[in-house]
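# need a structure here:
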Amino acid sequence: MLNVVLVEPEIPANTGNIGRTCVLTGSRLHLVAPGFDLSERALRRAGLAYWQSLDVRVYEDWQALLLANHDAWAALGGPLSPGGEGGEPAPAMHLLTKRGARRHSDSRYHDGDYLVFGRESTGLDQGLIASHPNLCERIPMVGDAALANAGEWHASHLGLHPELKRDVCGNFVDERSMQVTSLNLSNAVAIVLFEALRQQGYPGLDG
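Predicted coordinates:
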């Protein structure tokens, strides 16, 4: 089972759609301090007929999620480091952010992994990203080449200022010139979740 984590989601309809996707794929949904009432009409409408079947856990904050899920804590380098059963890899954590240097499709997903997404307006906490750049991944999109390349080649070919800074993940960026492309949260979750399921041999996704 894969774990989808939404950290402080803000739009009920997105969470409802993601919940429906989790039900249909047998995934567990973790909600960290959602910015809305879970009984809101927009959420119920988006997840209509599915919400009651959803395996969902709700937490007051990020630390509460880690304390309740020791394998998630271990994936971040916590004191508990459970191994996978039967020689399987221990669950890993995938932090999805536009600042990730690695593409989500270049990662390897295993049963029990955590796919973590931030709030619609600001994404994941910058401190979390800066502390774990090796866990950060991005969905490749048109216009995100600024995160995929670096140095003088980057500046000369993209027409950016040669004095580039590194962001919290170590990417070279010029924030004055870089255009940021983003996806709707429910679309982003679906893209990453289905890639993870494809790698695990989910029926119909092995093409």
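# could you use CA atoms for every contact and neighbour count after this?
Will do.
# how close does residue 109 get to residue 13?
Applying CA to CA, to the nearest Å, the value for residue 109 to residue 13 is 27 Å.
# quick one: residues contacting the closest residue to residue 27 other than its chain neighbours.
Distance criterion CA to CA, 6 or more residues apart in numbering; nearest residue to residue 27, sequence neighbours excluded, is residue 2 at 5.0 Å. Residue 2 sits next to 26-28, 110-115 when contact means CA atoms under 8 Å, 6 or more residues apart in numbering.
# hmm, back to that, of residue 109 and residue 13, who's got more company?
residue 109 (25 against 18; other CA atoms under 10 Å).
# test my guess that that one contacts residue 194.
No - in this structure residue 109 lies outside contact range of residue 194 using CA atoms under 8 Å: 10.7 Å.
# the structure of the following sequence is requested for comparison with the preceding one:
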Amino acid sequence: MTNHIALFEPLMPANTGNIARTCAGTDTVLHLIRPLGFSLDDKHMKRAGLDYWDKVNVQIHDDLDDFLAAVADPKYLYLITKFSDKIYTDVDYSDTAKDHYFLFGKETTGLPEKFMRENQEKCLRIPMTDNIRALNLSNTCALVIYEVVRQQHFVGMELTHRYQHDKLH
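All right, here's what the predicted structure looks like:
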């Protein structure tokens, strides 16, 4: 079982760097769908991801169709958008025998409307007030993937972290 976060045409290197760090912390594959709004060696992206880039499985896709061809089972593909009646916490992600894919849209325009309308049954939303247009992309990715790993009982994750004994004295 593997969880996947896919970013459709991400624009902001700091968001992508933060998302990469979340992927490293949750052992989630990160998919980047071109065109990207930055260079992969952008200093802001590297700084946001800190020194975790070597711990992230990053896959680059030329376009949305290229990414969709890489999805193991389209039944487990979810589109994260504000245009849905289904809430992300209402889905059962506990099947650890399956790969789960979460596709997030571009920071400015989200996912292509035609694509979302054609796949409405895959659309999920995070509840929020109407005071804002959308949540920050990196925060949204963190909310969703941590719900997924919570339902999967944090398999492979460190549940308790202890101070080293000699540092306490």
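# give me the element the residue in the first structure sticking out farthest from the centre is part of.
Relative to the centre of the first structure, the most outlying C-alpha is that of residue 156, 31.5 Å out, by CA atoms, centre = their mean. Here residue 156 of the first structure, judged by DSSP states H and E, is contained in helix 151-158.
# with residue 72 of the first structure instead?
Judged by DSSP H and E, residue 72 of the first structure forms part of helix 70-75.
# packing partners for that helix?
Applying 3 or more CA pairs under 8 Å, 6 or more residues apart in numbering; DSSP states H and E, one finds that helix 70-75 of the first structure contacts helix 62-68.
# what does residue 137 of the first structure correspond to in the second structure?
Using TM-score structural alignment as the criterion, the counterpart of residue 137 of the first structure in the second structure is residue 124.
# one more: residue 43 of the first structure?
Using TM-score structural alignment, residue 43 of the first structure sits opposite residue 45 in the second structure.
# may I see the buried residues of the helix or strand hosting that match?
Here residue 45 of the second structure, judged by DSSP H and E, is contained in helix 43-49. Neighbour-count burial for helix 43-49 of the second structure, counted by 16 or more other CA atoms under 10 Å, picks out 44-46, 48-49.
# ok, stretch 54-63 of the second structure next?
56, 58, 60-61.
# again, but for stretch 133-147 of the second structure
134, 137-138, 140-142, 144-145, 147.
# before we move on, what about stretch 31-45 of the second structure?
Buried, per 16+ other CA under 10 Å, within stretch 31-45 of the second structure: 31-34, 36, 38, 44-45.
# for stretch 112-123 of the second structure, same thing?
116, 120, 122-123.
# need the buried residues of stretch 54-63 of the second structure in CSV with distance to residue 157 of the second structure and secondary structure, can you?
Listed next are those as CSV, based on distance: CA to CA, whole Å; DSSP: H, G, I helix; E, B strand; the rest coil:
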residue, distance to residue 157 of the second structure, secondary structure
56, 15, coil
58, 20, strand
60, 26, strand
61, 28, strand
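# many thanks, we can stop here.
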